[in-house]
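Engineer: this one's sequence-less:
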């Protein structure tokens, strides 16, 4: 079963295809089935996807009010989709503002750049503070990237214990040679000393 983060990834994909004019209901159904998004999670995805489209003019206006040097239309389509989803979740209160921003920042780190992460974090935090001026909901991006690096490191495949060839060397084990031996190679026998040879001759 898909997680809420995977559901949001799917919604971002649908928003992107919708803006590219390649979206249709058959595509959405096939995509949900492929991503194993069904039942409650599918309803959640359809609700927030429909909510963004229904309120897109108000969402874009809110986002643009916190963009100074450029406007939403000048961003990449994927960043627009992430901002729209995050803004909708904050404004419609589908979840806590901190959760909405954290999810949007994670999506921006997966699909965008470092600058995109900062932009998404800053804009959505301003929208959240406008909605509820009591406290900031911004994500600590330094802490976020530290945690992200740790997660990515833990997901790296571990090298087999019996492999003595470093990955960067470019060498490969022969398919015919079979598995590498776990025992160390035997040392060659020592040469007999001259005096030992004489003793044998006697």
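Structural biologist: Arrived safely. If you're wondering where the values come from, they're calculated on a predicted model, not measured in any experiment.
Engineer: drop to CA atoms for contacts and neighbour counts, all remaining ones
Structural biologist: Will do.
Engineer: and the closest residue to residue 62 other than its chain neighbours, how many neighbours?
Structural biologist: Closest residue to residue 62 apart from its sequence neighbours, by Cα to Cα, 6 or more residues apart in numbering: residue 127 at 7.4 Å. Counted with other Cα atoms under 10 Å, residues neighbouring residue 127 total 23.
Engineer: Included below, for side-by-side comparison, is a second structure:
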């Protein structure tokens, strides 16, 4: 697994944890940063995970607006928490990270959804992100 794939999983953990617990995302990120100091072997994945989560924090309204617009018949609140987190990562990468090709962002998000969410989540995430990519 590549360092960026590991970072996406780590970002997913942070986003999911804050969402499910109802915690402030910045506080959850700060707690993870304190933990990351003691894990120098995982520094490469931590740096990109932090970039993702910071990007989601900085662009949350725009990201959620895109998800709400392109998730046909699904409100953000109704989505499984894992799907919300995966979509936020994917949308951030598509709209705000020029270093990641759109196809890679979508594929990585779909793989996270398949691994950590429901059987229907992979196609759902793919559909939403593909629509956002086409519109951007």
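Structural biologist: Okay, I see it. From a predicted model like this one, the values you see are computed outputs, not experimental measurements.
Engineer: Let me know the distance separating the residue nearest to residue 62 of the first structure from residue 75 of the first structure.
Structural biologist: Distance, residue 127 of the first structure to residue 75 of the first structure, using Cα to Cα, to the nearest Å: 18 Å.
Engineer: now the helices for the second structure?
Structural biologist: Here the second structure has its helices, by DSSP state H, at 3-21, 25-36, 43-58, 60-70, 81-96, 102-116, 121-135.
Engineer: for the ones you listed, which one ends up most surrounded?
Structural biologist: Counting by mean count of other Cα atoms under 10 Å, helix 81-96 has the highest mean neighbour count of the helices of the second structure, with a mean of 24.
Engineer: what's that helix packed up against?
Structural biologist: Applying 3 or more Cα pairs under 8 Å, 6 or more residues apart in numbering; DSSP states H and E, we find helix 81-96 of the second structure packed against helix 3-21, helix 43-58, helix 60-70, helix 102-116, helix 121-135.
Engineer: Distance check, the nearest residue to residue 23 of the first structure once chain neighbours are set aside against residue 77 of the first structure.
Structural biologist: In this structure, residue 23 of the first structure finds its nearest non-sequential neighbour in residue 17, 5.0 Å apart by Cα to Cα, 6+ apart. Per Cα to Cα, residue 17 of the first structure is found 9 Å from residue 77 of the first structure.
Engineer: In the second structure, what range does stretch 141-152 of the first structure match?
Structural biologist: Using TM-score structural alignment, stretch 141-152 of the first structure corresponds to no residues of the second structure.
Engineer: can you list the residues that contact that stretch?
Structural biologist: residue 118 (Cα atoms under 8 Å, 6 or more residues apart in numbering).
Engineer: Once you drop chain neighbours, what's closest to the residue positioned nearest the centre of the second structure?
Structural biologist: For the second structure, the residue nearest the mean C-alpha position is residue 89 (2.2 Å; Cα atoms, centre = their mean). Leaving out its chain neighbours, the residue that sits closest to residue 89 of the second structure by Cα to Cα, 6+ apart is residue 52, at 6.6 Å.
Engineer: what residue of the first structure takes the place of the one you found?
Structural biologist: So residue 52 of the second structure corresponds to residue 48, using TM-score structural alignment.
Engineer: Quick one: residues contacting that match.
Structural biologist: 11, 85, 88, 89.
Engineer: Give me the aligned partner of the second one over in the second structure.
Structural biologist: If I follow you right, that is residue 85 of the first structure. Using TM-score structural alignment, residue 85 of the first structure pairs with residue 89 in the second structure.
Engineer: Distance of that match relative to residue 54 of the second structure?
Structural biologist: Distance of residue 89 of the second structure to residue 54 of the second structure, computed by Cα to Cα: 11 Å.
Engineer: can you check residue 91 of the second structure too?
Structural biologist: 13 Å.
Engineer: swap in residue 13 of the second structure?
Structural biologist: 14 Å.
Engineer: give the contact list for the residue mapped onto residue 107 of the first structure from the second structure.
Structural biologist: Under the alignment defined by TM-score structural alignment, residue 107 of the first structure corresponds to residue 112 in the second structure. Listed by Cα under 8 Å, 6+ apart, the contact set of residue 112 of the second structure reads 9, 86.
Engineer: aligned partner of the residue nearest to residue 62 of the first structure in the second structure?
Structural biologist: Match for residue 127 of the first structure (TM-score structural alignment): residue 132.
Engineer: Thought residue 65 was touching its match, still the case?
Structural biologist: No: between residue 132 of the second structure and residue 65 there is no contact under Cα atoms under 8 Å: 10.6 Å.
Engineer: Based on its surroundings, how many neighbours for residue 1 of the second structure?
Structural biologist: Residues near residue 1 of the second structure, counting by other Cα under 10 Å, number 5.
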